[in-house]
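> based on what follows, work out the 3D shape:
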Amino acid sequence: MQQVISSEQIPIKMWLDNAEDGSIVQARNLANLPFAFKHICLMPDTYQGYGMPIGGVLATKGVVIPNAVGVDIGCGMCAVKTNISADTLSPETIKSMMKGIRERIPLGFDHRETPEDEALIPQGHKLDELPMVKAQYQSALKQLGTLGGGNHFIELQRDTEGFLWIMIHSGSRNLGYKVAEHYNHIAKKENASWYSQIDPAWDLAFLPVHSKAGHQYIKEMQYCIDFALANRQLMMSYVQEAVSSVLNETDYTPMINIAHNYAAFEEHFGEQVVVHRKGATSARLGETGIISGSQGTKSYIVEGLGNPESFMSCSHGAGRTMSRTKAIRELDLEEEKKKLDDQGIIHSIRGKKDLEEASSAYKNIAEVMALQADLVRIKVELSPLAVIKG
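A predicted model of the protein is given here:
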């Protein structure tokens, strides 16, 4: 833990240095919520978000805040190790695998032309109790097994022992966005009717967990978390198909999966609370997690140390240092392409818009990992071989 701000209603504990002003303003707002519990946590990848900083952890008593989860509910990462020696793969072989992945998985805003099998959708939920999910259900079937845009990616990676890994970063697609927007709108409307003293400009409208709307949001949020997992599972199966079509006798370890945009009922400091992780990962003692770097930098498989001060959480990635607009405006396209080319990383950077996710727009992942040495232990270090961005 690097710094503590103690001037607000509850402390703000930060595992970072050089925090941007906007994220600190948002953290101060969180620390002055009447139902915020114990302290606010900022992970080393923190940057300003909408309402709550990305990389923030908030525990509350009796309420859930849609904007403290975010619009990509259940967004997370999965990873699989193969038995293939990455050192035996030629650039042409890797390009063949990447071509197969693109043929199987729609990217960016693209959806499937025909719906996926309903058996692949999350089971055990009653659609009649999920109004937003029910309304979006047919559309969601065409989004299942698709990557999405922004910072979502599919990477082929090499570990320090030389084995090939597959990593995917994606979420609940438009379904999560629709659910988040719907319940945030309800929360804002209800907070106004209650004459809530929380400043609407904070964008932190809340729902009591035992209210009708709060109960519905939690159920629909859980569906989106399950949908995001199903989405990653299906994409992983398609990536494995693409790899196996090029390489015979490829074996895969069981998939590691984590989410980093969600709220969960947990016990901390002897009390039951709702822990909101927005761009943060659970890091309970012995728990396996994934922390990704930026495009062209290392990623990590980690083991949680169960630090209670962070509500047993850690960062989800490197964290932005500049907005997407600023990255497009200030970064040099040819220079960013050269950085990847010089490392031998196969990529698809073509135009200025691709600069949104350039590594220069992100923090140094090695420094981020050093700042959270009391939260996680590195188990596997992964270097990128090829990347597909959404």
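
> please count neighbours and contacts with C-alpha atoms only from this point.
OK.

> can you list contacts of the helix or strand where residue 136 lies?
Assigned by DSSP states H and E, residue 136 belongs to helix 131-143. Helix 131-143 is contacted from outside by 111-118, 121, 127-128, 173-175, 178-179, 182, 220, 223, using C-alpha atoms under 8 Å, 6 or more residues apart in numbering.

> got a quick ChimeraX command for the buried subset of these?
Buried subset of the contacts of helix 131-143, written as a ChimeraX selection, criterion 16 or more other C-alpha atoms under 10 Å:
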select :111,112,116,121,173,174,175,178,179,220,223
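
> circling back: list the buried residues of the helix holding residue 136.
Buried residues in helix 131-143, counted by 16+ other C-alpha under 10 Å: 132, 133, 137, 139, 140, 141, 142, 143.

> which one of those residues is nearest to residue 206?
Ranked by distance to residue 206 (C-alpha to C-alpha), the buried residues of helix 131-143 are led by residue 132 at 18.3 Å.

> now show me the structure for the sequence below, then we'll compare the two:
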Amino acid sequence: MKDIIETEKLPIKLWLKEEEMEEGALEQARNLANLPFAYKHIAIMPDTHQGYGMPIGAILATKRAIVPNAVGVDIGCGMCSLRTDLKHLETPKLKKIMSAIRKTVPVGFRHHENPQDETWMPALEGNLPVVKQQYESALNQVGTLGGGNHFIEIQKGSDGYIWIMVHSGSRNIGFTVANHYNRIAKEKNKTMDSPVPQDLAFIPDDSDDFELYWNEMNYCIDFALANRKLMMERAKSAFTEIIPEVAFYDFINKPHNFASREDHFGESVLVHRKGATRARKGEWGMIPGSQGTRSYLVKGKGNAKSFESCSHGAGRVMSRTKARKTLDLKAESKALSDKGILHAIRHRNDLDEAPSSYKDIDEVMANQTSLVDVQIELQPLAVIKG
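Predicted coordinates:
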């Protein structure tokens, strides 16, 4: 822990210095610390930046309430990694693999033209009104990357092996579920004349809508995993198309937008992680940098002060709009090309995902040595962005 704020109802524990936080994120953290149902303290990770209602890179534990905006609109968004048995990958073969992935994984706003096999979809069990409405369209979305900071990256590990990493979420089904229940939460809070900010509107646990959101949130978490798994299968197929003898091992999956029931400090609470990864003692996780910088495979230390959590990435240092307006396209593209990385910075609109728009991943990792132990460093070789 690097700093602590003790001016609010609950302490705010920071894994960076207070002065390093942007004002908007700091104000949001203070709002969290004054929620009447917040528990123990608020934890802020070193990759934090302003989000909607709650900072990205924050952990909120609650009693008897759930906050849809503290999970976020991309429910279940996360990353998975897979090791190949390859120790070297020549650039011509790498380019062919990336081309094959692009043919089978739609990116940005694109979906599959045809529904995917239903076996990829989580089972429709329990009361899932919004999910059931979205189910048919979700059949065309499973196995698609989306936009923003989502990526498929081929990496070379410090263990000597080639790795594949995928970052994506629950696509439109998660977005629709999140917005539906956030509207309900806002309506409930108005009825209750709640002092809670509308951006942090909550659903009490004695409400029927609590169980509905809980069920649908967990479905979206499962869908997000299925989405990543299918993309990983398509990436594996691309590898085997070019290198038939390749084998794959050590699949790791970690969501970073979710809420879960956990025991902390002797009590059962709901832990909301928004842009934060669970890091129980010995638990594997992933902390990616930006394209062009290292990513890390880590094991958690189970730090109680962070509610057994760590950062989910490097974190933004400037808004997407500012990055597009101020960064130099040629300089950003050249910096990646000079490193030999097959990158995704080709147009000005791509600059929101340029390395300079993110925090220094080395500094982020240095700030959380009390949360995780690095196991493997991953150098980027090629990346597909949404």
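
> TM between them?
With the length set by TM-score structural alignment, normalised by the length of structure 2, the two chains reach a TM-score of 0.98; 384 aligned residues with a C-alpha RMSD of 0.8 Å.

> got TSV for the buried residues of helix 131-143 of structure 1, with distance to residue 373 of structure 1 too?
Formatted as TSV, these follow (distance: C-alpha to C-alpha, whole Å):
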residue	distance to residue 373 of structure 1
132	40
133	39
137	42
139	42
140	39
141	41
142	41
143	37
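
> nearest to residue 390 of structure 1 among these?
residue 143 (13.3 Å).

> need the counterpart of the closest one in structure 2.
Using TM-score structural alignment, the partner of residue 143 of structure 1 in structure 2 is residue 141.

> do residue 380 of structure 1 as well
Using TM-score structural alignment, residue 380 of structure 1 pairs with residue 376 in structure 2.

> enumerate every residue touching its match.
Shown in contact with residue 376 of structure 2 (C-alpha under 8 Å, 6+ apart): 157, 158, 159, 296, 297, 298.

> let's see which of those residues end up in strands.
Counted as lying in strands by DSSP state E, out of the contacts of residue 376 of structure 2, are 157, 296, 297, 298.

> mind picking the two most distant members of those residues?
157 and 298 (12.5 Å).

> can I assume the match of residue 380 of structure 1 sits in a strand?
Yes: the assignment for residue 376 of structure 2 is a strand, going by DSSP: H, G, I helix; E, B strand; the rest coil.

> grab the nearest non-local neighbour of it.
Using C-alpha to C-alpha, 6 or more residues apart in numbering and skipping residues adjacent in sequence, the residue nearest residue 376 of structure 2 is residue 297, 5.1 Å away.

> where do the helices sit along structure 2?
With helices called from DSSP state H, structure 2 shows them at 23-33, 91-104, 129-138, 171-191, 208-242, 320-326, 329-338, 361-366.

> just send those back as a markdown table, with distance to residue 63 of structure 2 too.
Rendered in a markdown table, the data for these read as follows (distance: least, C-alpha to C-alpha, whole Å):
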| stretch | distance to residue 63 of structure 2 |
| --- | --- |
| helix 23-33 | 13 |
| helix 91-104 | 44 |
| helix 129-138 | 26 |
| helix 171-191 | 16 |
| helix 208-242 | 13 |
| helix 320-326 | 35 |
| helix 329-338 | 46 |
| helix 361-366 | 30 |
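
> out of these, which comes closest to residue 67 of structure 2?
Closest among those, using C-alpha to C-alpha: helix 171-191, at 7.9 Å.

> list of residues touching stretch 61-69 of structure 2?
Contact with stretch 61-69 of structure 2 is made by 37-42, 52-54, 178, 181-182, 185, 199-206, 210, 268-272, as judged by C-alpha under 8 Å, 6+ apart.

> cutoff 7 Å now
The contact list for stretch 61-69 of structure 2 (C-alpha atoms under 7 Å, 6 or more residues apart in numbering) reads 37-39, 53-54, 178, 181-182, 199-205, 269-272.

> buried set for it?
By neighbour count with 16+ other C-alpha under 10 Å, stretch 61-69 of structure 2 contains the buried residues 61, 62, 63, 65, 66, 67, 68, 69.
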